[in-house]
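Trainee: Sequence and predicted structure below; questions after.
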Amino acid sequence: MKKWILALVACLTFSMTAYATIEIYEFDNLEQEHQFKELGNTLRCPKCQNNTIADSNAELAVDLRHKVYEMTKEGKSKQEIVDYMIARYGNFVTYNPPFTIATSILWLGPIAVVLLGFGLIIVRSRKPKAVTEKDDQEWDSDKEARLKALLDEEKNDGDKQ
């Protein structure tokens, strides 16, 4: 019985290493290998969104790596491969999307918000504070009488002592 349990544990242990495979790509020349590595580090995984296809373990990233490998082996240029990926997955697949009308908000939006905010701060800080005549009259009539009454009261208290 112990032999069967030991054999089962050994089979399960060795079968787990099948999941830990490393993808090996063979190229015809060194230039193709450099192009593959460069594209793997410059194309973004559409599923992970913040990883390159070289760093991601998602199934989509594996498929993209395989497609880049196939296209590189076919002799396609780097730009042709990038254009294919953009046509299929959109500008998001690149880390530096081009400046277009659709992406202008992404590029110009933060600058516009900062400029608008600083402009508003400058306008509000340079605007003089207006004193209305009503506030002036209020001070003259009500508060002046009250001030005189307080001063007279203090003067009378000082004379009594």
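Mentor: Arrived safely, thanks for sending. Numbering: from 1, shown residues only.

Trainee: contacts, neighbours, all on C-alpha from now
Mentor: OK.

Trainee: tally of neighbours for residue 72?
Mentor: 22 (other Cα atoms under 10 Å).

Trainee: what sits against residue 36?
Mentor: 68-69, 72 (Cα atoms under 8 Å, 6 or more residues apart in numbering).

Trainee: what's the helix or strand for it?
Mentor: helix 30-42 (DSSP states H and E).

Trainee: in that helix, what's buried?
Mentor: Using 16 or more other Cα atoms under 10 Å as the test for burial, helix 30-42 gives 32-33, 35-36, 39-40, 42.

Trainee: what would these look like in a markdown table with distance to residue 14?
Mentor: Putting these into a markdown table (distance: Cα to Cα, whole Å) gives the following:
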| residue | distance to residue 14 |
| --- | --- |
| 32 | 35 |
| 33 | 32 |
| 35 | 35 |
| 36 | 32 |
| 39 | 34 |
| 40 | 31 |
| 42 | 35 |
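
Trainee: got another, please set it beside the one above:
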Amino acid sequence: MKRLGCILLFILFYASLAQAAVDSYSFDDPQLNKRFIHLTENLRCPKCLNQNIADSNAMIASDMRRKVHQLLSEGMSEDEIVLFMKARYGDFVYYQPPLNAVTALLWLIPLSFVFFGFCGFLYVKKSKSNESSRKSVEKNKALAIEKANSLLGLEKEQ
């Protein structure tokens, strides 16, 4: 009997967790519905980590979906809605941030590390190559002097 009560209690709690709030937004025009889906998939939830507002269950994402629906119903274009959301939540809210000084630095700094690392690698490789070629030149020079001395009949003093 106790076991049955525990199972029923578990099912009751589990059913309450399974219930999710689902927002349903509809438009008379199917084109507006496509634009709504496109916008909600391209706007990032400010609270969630790398999740768009279409998939997020956060309250702020729900508010953003409601606002996108309202703005589309008022006749605003996608660009105007994106600008509205960027003004309200910052550039982070859009998955395709604009190219400006900050975003350019985000691309240029790692590329500069790669460039300078490659230059350093070439410098080290060239200096080692020069050192080994210098040693081989000295060795060849010593061998040539020794051969010349032996041909001339000069003996090396020891």
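Mentor: Received it, and whenever you're ready, just let me know what you need. Computed from a predicted structure; not experimentally measured.

Trainee: mind listing the helices for the first structure?
Mentor: Using DSSP state H, the helices of the first structure run over residues 2-16, 30-42, 59-73, 78-89, 104-126, 133-138, 144-160.

Trainee: Adding distance to residue 53 of the first structure, write the ones you listed out as JSON lines.
Mentor: Rendered in JSON lines, the data for those read as follows (distance: least, Cα to Cα, whole Å):
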{"stretch": "helix 2-16", "distance to residue 53 of the first structure": "24"}
{"stretch": "helix 30-42", "distance to residue 53 of the first structure": "5"}
{"stretch": "helix 59-73", "distance to residue 53 of the first structure": "5"}
{"stretch": "helix 78-89", "distance to residue 53 of the first structure": "12"}
{"stretch": "helix 104-126", "distance to residue 53 of the first structure": "23"}
{"stretch": "helix 133-138", "distance to residue 53 of the first structure": "69"}
{"stretch": "helix 144-160", "distance to residue 53 of the first structure": "78"}
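
Trainee: Check the gap between residue 45 of the second structure and residue 105 of the second structure for me.
Mentor: 24 Å (Cα to Cα, to the nearest Å).

Trainee: Could you check which of these two is surrounded by more residues?
Mentor: Ranked by neighbour count (other Cα under 10 Å), residue 45 of the second structure and residue 105 place residue 45 first, with 27 against 13.

Trainee: I'd say the more buried one and residue 57 touch.
Mentor: No. Under the criterion of Cα atoms under 8 Å, residue 45 of the second structure makes no contact with residue 57, lying 9.4 Å away.

Trainee: Residue 156 of the first structure: how many residues sit nearby?
Mentor: Quick note: residue 156 of the first structure (other Cα under 10 Å) scores 11 neighbours.

Trainee: Then residue 43 of the first structure?
Mentor: 24.

Trainee: Repeat that for residue 86 of the second structure.
Mentor: Neighbour number of residue 86 of the second structure under other Cα under 10 Å is 16.

Trainee: Without its sequence neighbours, what residue ends up closest to it?
Mentor: Closest residue to residue 86 of the second structure apart from its sequence neighbours, by Cα to Cα, 6 or more residues apart in numbering: residue 93 at 6.3 Å.

Trainee: Same check on residue 44 of the second structure?
Mentor: Residue 44 of the second structure's closest residue in space is residue 52 (Cα to Cα, 6+ apart), at 4.2 Å.

Trainee: check contacts around that neighbour.
Mentor: 40-45.

Trainee: Contact partners for the most centrally placed residue in the first structure?
Mentor: Computing the C-alpha centroid of the first structure and ranking residues by Cα atoms, centre = their mean puts residue 50 first, at 9.6 Å. The contact partners of residue 50 of the first structure, by Cα under 8 Å, 6+ apart, come to residue 44.

Trainee: Likewise for residue 10 of the first structure?
Mentor: Applying Cα under 8 Å, 6+ apart, no residues contact residue 10 of the first structure.

Trainee: Residue 95 of the first structure against residue 43, yeah?
Mentor: Yes. Counting by Cα under 8 Å, residue 95 of the first structure sits close enough to residue 43 to count as a contact (6.8 Å).

Trainee: quick one: residue 28 of the second structure from residue 128 of the second structure, how far?
Mentor: Distance from residue 28 of the second structure to residue 128 of the second structure, by Cα to Cα: 73 Å.

Trainee: Between the two, point out the one with more neighbours.
Mentor: Under the criterion of other Cα under 10 Å, the comparison of residue 28 of the second structure against residue 128 puts residue 128 first, with 12 against 8.

Trainee: Would you mind giving the residues in the first structure matched to stretch 35-52 of the second structure?
Mentor: Here stretch 35-52 of the second structure aligns to the first structure at residues 35-52, judged by TM-score structural alignment.
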